[in-house]
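# What would the 3D arrangement of this be:
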Amino acid sequence: MTSLPPPPARDLPPGRHEFHKERLMTQIDNDTRTPYRRPFLLRPAFALSAVALVAVVGAGIVVTQRGDDATPAVAFEPAQTADPNAGTPDGVAQLVNRMVLVAATREDKPATAGDWVYISSKSTDTFIRGNADTGEEKQVATASDRQVWRSLDGARGWLIQSGVDQKEGGETLDSGVGASVNGPSYDFLAELPTDPGVLLAKIYKDTEGQGNGPDSQAFSTVGDLLGESYPPAALYPALYRTAAKIPGVLVVDDAVDAAGRHGVALARVDEGGVRYELIFDKKDYTYLGQRQVLTRDDSDGMKAGTVTFSMAILDRALVGAMKQVP
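Have a look, this model is predicted:
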């Protein structure tokens, strides 16, 4: 298999260099805490390592590749699409009530000292790639597989991810950064309030000034708490009810995660015209993943209905050691 050619450079319109730089630096910072955060209004980009910063900021291209010549950094695949007008406010309360009833039957596997949280996942990104020689721009979709281990306090971790420049065998996520609602650890989640009103108030307070507005940020933060994390069983009902209390929440009857699994979603359209979906199994309401769908054409040329980002949780477990697989 041949390696991908290096991304061609191209000039960006005024202001776009800073746009990409700010976005990338946000991703690099988030990768030590909450790798699937996608800032609203900013088109999702393929996860990059810091060494790709110069190339991306200069070219505006969000593709990177490994240092070897044998393995391509990213797997290209057809872009996903969805109904840009899907979603209704009708039935939100009924769906959440069913989710809460099922969640009440779940039991925790208690963690012990020395345990690690293990998450296996897949993500996809869709973006515009430019060619400096021809001036051609085309829409590109990529897929990435990911394994991450986190200590219970969140201070230590390990990441193995395809499509990201990293050392052989993965890279450390040791950051020294404390846990937060946007980067929760096992211990942090265990201390969160289970009263939905109190939890929502905490989310609003802790994310004040972030995102495109308090409601948009609050909904995406619920996704952070459900995503690459290991919430205790008692917290799931609170998270569902908290999401439902945020203004503008919808039900999407058929949502598809990055692994191709169909589920039902709690969703919300943000101020930038992106529908953020939290996807659950239709029978047992297990959290499957999330996706983001354009509800209108964007300024970069992507059409309404384009799935700009999707993620699927494939495995979630407590294990006895870092790099141990269930």
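# contacts, neighbours, all on C-alpha from now
Noted.
# And the strands in the stretch 1-150 of the chain?
75-76, 116-130, 137-151 (DSSP state E, counting those that start in this stretch).
# Residues contacting the first one, please?
Spelled out, that is strand 75-76. 140, 141, 142, 143, 144, 163 (CA atoms under 8 Å, 6 or more residues apart in numbering).
# Contacts only, for the fifth one.
By CA under 8 Å, 6+ apart, the contact list for residue 144 reads 74, 75, 122, 123, 124, 161, 162, 163.
# Including neighbour count and distance to residue 109, could these go into a markdown table?
Below are those laid out as a markdown table (neighbours: other CA atoms under 10 Å; distance: CA to CA, whole Å):
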| residue | neighbour count | distance to residue 109 |
| --- | --- | --- |
| 74 | 21 | 35 |
| 75 | 13 | 35 |
| 122 | 20 | 24 |
| 123 | 23 | 27 |
| 124 | 28 | 30 |
| 161 | 20 | 27 |
| 162 | 22 | 30 |
| 163 | 24 | 33 |
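# between those residues, which is closest to residue 285?
residue 122 (19.2 Å; CA to CA).
# distance of the closest residue to the closest one other than its chain neighbours from residue 152?
Excluding its sequence neighbours, the residue lying closest to residue 122 (CA to CA, 6 or more residues apart in numbering) is residue 145, at 4.5 Å. Distance of residue 145 to residue 152, computed by CA to CA, to the nearest Å: 23 Å.
# So between those two, which is more surrounded?
Between residue 145 and residue 152, counted using other CA atoms under 10 Å, residue 152 has the larger neighbour count: 23 against 18.
# Hmm, residue 115 and that one touching each other?
Yes: with contacts counted by CA atoms under 8 Å, residue 152 reaches residue 115, the gap being 6.8 Å.
# Let me know the angle separating the host helix or strand of residue 291 from strand 116-130.
According to DSSP states H and E, residue 291 maps onto strand 287-294. Here strand 287-294 points in a direction 20 degrees away from that of strand 116-130 (axes from the mean of the first three to the mean of the last three CA atoms, to 10 degrees).
# tell me what strand 287-294 is packed against?
strand 274-280, strand 307-319 (3 or more CA pairs under 8 Å, 6 or more residues apart in numbering; DSSP states H and E).
# Select the longest helix from this protein.
Determined from DSSP state H, the single longest helix within the chain is helix 16-30.
# on that earlier part again, distance check, the residue nearest to residue 122 against residue 264.
23 Å.
# Report the central residue of this structure.
The residue lying closest to the centre of the chain (CA atoms, centre = their mean) is residue 36, at 2.6 Å.
# Please give the structure of this sequence too, so both can be compared:
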Amino acid sequence: MNETERSPQGFEEQLLRDLSAHVAQRAEVVSVARPARRRSLFPRGWRLAGAFGLAVTVTAGALAAQTMGVGDHPPPSASASEIFHLAADAARQQPELTARPDQYVFTESLATIRDLPDSGPYQTIRNQLWQSAGGVAHTQRRYRPEADPNGWSELTVLRMSDAADPEKDLDAFPPPAYHGDLPSDPDTLLRYLREHPVDLHLPEGADEEAVYGDESMAYTTARSMVRGDYVPPRALAALFEVLAREPGAVVISGDVVDAAGRHGVAIRMPGVIGGNEDLLFDRDTHVFLGTRSSVVRNGKESLFAAVALLRIAIVDRPGQLP
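All right, here's what the predicted structure looks like:
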């Protein structure tokens, strides 16, 4: 049994953990389960329409492309493991960024999400995030509706909050967003991931020992690192090599379109209850594009959220663009 099955709060929390590095959030929605080495990825206050009052609807054609399921087209020629190995090769070709502890990891993404997992209108949000490279400052961000180029919000500080008292802000800074010390050997990295699991912010009463001791936990941590922060090319390649070993991943047949309209190939990851989680890669170059999550109700699959990573860079201060 994996960590999702053990959480009584279910599939919606798993989806939000997957999206938290990219989806627009209010200033108070970043939380930590406890002052520990693990990183909390579950934000509270997740209903984005209530937070921002945005209502940008995805066209029917784009939504149909994004919610394409298994079996709609002939099977792909490459396996999930082969795609991950190709993604590792692509990662090694990327230029390496270096950062001082006082600098920031800038990330820009495009997120299409609906207010509720299986109902409500879709919103498309462009999100810009400035995370402290060395974990010595608070994260800052701004966002706008994709349909409004001049609709940027003010730059906002995202503070950590106490899971035991959600209304209480903590003085602690988030973990470093620049992972220059990650092992670049897949075997060594896999051991590292087992020793440094991502914080799932489990509900009270959950069997933490069983969850974090599960063999699948290392792969869950690997996925979270692929989606957020900055991982140097060789270490990113090692993460994809690790994910190539995860049993149960399958390639979605047919063409896939990400939240930014880019065509790619999707790998459906195992272990999600009540829906599906896909990692998207460029169909030709196999560069990582982003993620999408869907829910399954009464045998019907519908898109819940899709996040496209547009660019990542190192800058000197919040608000600065590369």
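# Superposed, what's their TM-score?
Overlay of the two chains. TM-score (TM-score structural alignment, normalised by the length of the second structure): 0.66; 264 aligned residues with a CA RMSD of 4.0 Å.
# rewinding a little: just name the most buried of the helices and strands packed on strand 287-294 of the first structure.
The highest mean neighbour count among those, using mean count of other CA atoms under 10 Å, belongs to strand 274-280: a mean of 27.
# counterpart of the residue nearest to the centre of the first structure in the second structure?
Per TM-score structural alignment, the equivalent position to residue 36 of the first structure in the second structure is residue 21.
# Surely that match touches residue 230?
No: counting by CA under 8 Å, residue 21 of the second structure stays clear of residue 230, with 11.2 Å between them.
# The first structure: which residue goes with residue 306 of the second structure?
Aligned counterpart of residue 306 of the second structure in the first structure: residue 310 (TM-score structural alignment).
# Excluding covalently adjacent residues, which one is nearest to its match?
Residue 310 of the first structure sits nearest to residue 291 (CA to CA, 6+ apart), 3.9 Å away.
# any idea how far that neighbour is from residue 120 of the first structure?
For residue 291 of the first structure, the distance to residue 120 of the first structure - CA to CA - is 17 Å.
# between those two, which one's more packed in?
residue 291 (25 against 19).
# Measure how buried residue 93 of the second structure is and give me the count.
Neighbours of residue 93 of the second structure (other CA under 10 Å): 12.
# Kindly report the same for residue 161 of the second structure.
Neighbour tally, residue 161 of the second structure, other CA under 10 Å: 23.
# Quick check: it touching residue 169?
Yes: look at residue 161 of the second structure against residue 169 with CA under 8 Å: they come within range, at 4.3 Å.
# shared neighbours of the two, anything?
residue 28.
# I figured residue 92 of the second structure hits residue 234, correct?
Yes: contact criterion CA under 8 Å: residue 92 of the second structure and residue 234 qualify, at 5.5 Å.
# more crowded one of the two?
For residue 92 of the second structure versus residue 234, neighbours defined as other CA under 10 Å are more numerous around residue 234 (21 against 16).
# Please list all residues in contact with the more buried one.
With CA under 8 Å, 6+ apart, residue 234 of the second structure has these contacts: 91, 92, 184.
# ok, those vs residue 173 of the second structure, which is closest?
Nearest member of the contacts of residue 234 of the second structure to residue 173 of the second structure, counting by CA to CA, is residue 184, at 26.6 Å.
# Pretty sure the closest one sits in a helix.
No: applying DSSP: H, G, I helix; E, B strand; the rest coil, one finds residue 184 of the second structure to be coil, outside a helix.
# contacting residues for it?
234, 235, 236, 237, 238.
# what's the answer for residue 103 of the first structure, then?
233, 236, 237, 285.
# Could you report the neighbour count for the closest residue in space to residue 16 of the first structure that isn't next to it in sequence?
The shortest distance from residue 16 of the first structure to any non-neighbouring residue, by CA to CA, 6+ apart, is to residue 60 (7.6 Å). Per other CA under 10 Å, the neighbour tally for residue 60 of the first structure reads 25.
# For residue 60 of the first structure, give its distance to residue 170 of the first structure.
In terms of CA to CA, residue 60 of the first structure sits 26 Å off from residue 170 of the first structure.
# before we move on, what about residue 195 of the first structure?
For residue 195 of the first structure, the distance to residue 170 of the first structure - CA to CA - is 38 Å.
# neighbour-wise, which of the two wins?
Under the criterion of other CA under 10 Å, the comparison of residue 195 of the first structure against residue 170 puts residue 170 first, with 17 against 14.
# what do we get in the second structure for residue 279 of the first structure?
Using TM-score structural alignment, residue 279 of the first structure sits opposite residue 280 in the second structure.
# Quick one: residues contacting its match.
Residue 280 of the second structure touches 258, 264, 265, 266, 267, 288, 289, 290, 291, 292, counting by CA under 8 Å, 6+ apart.
# And it, how far from residue 307 of the second structure?
Residue 280 of the second structure sits 10 Å away from residue 307 of the second structure, going by CA to CA.
# repeat for residue 191 of the second structure
Distance from residue 191 of the second structure to residue 307 of the second structure, by CA to CA: 29 Å.
# go on, residue 247 of the second structure?
24 Å.
# swap in residue 199 of the second structure?
In this view, residue 199 of the second structure and residue 307 of the second structure are 21 Å apart by CA to CA.
# Residue 320 of the second structure falls within a strand, correct?
No: counting by three-state DSSP, residue 320 of the second structure is not part of a strand but coil.
# what about it, how many neighbours?
11.
# Can you find the partner of it in the first structure?
Per TM-score structural alignment, residue 320 of the second structure is aligned with residue 324.
# now residue 96 of the second structure
By TM-score structural alignment, residue 96 of the second structure lines up with residue 108.
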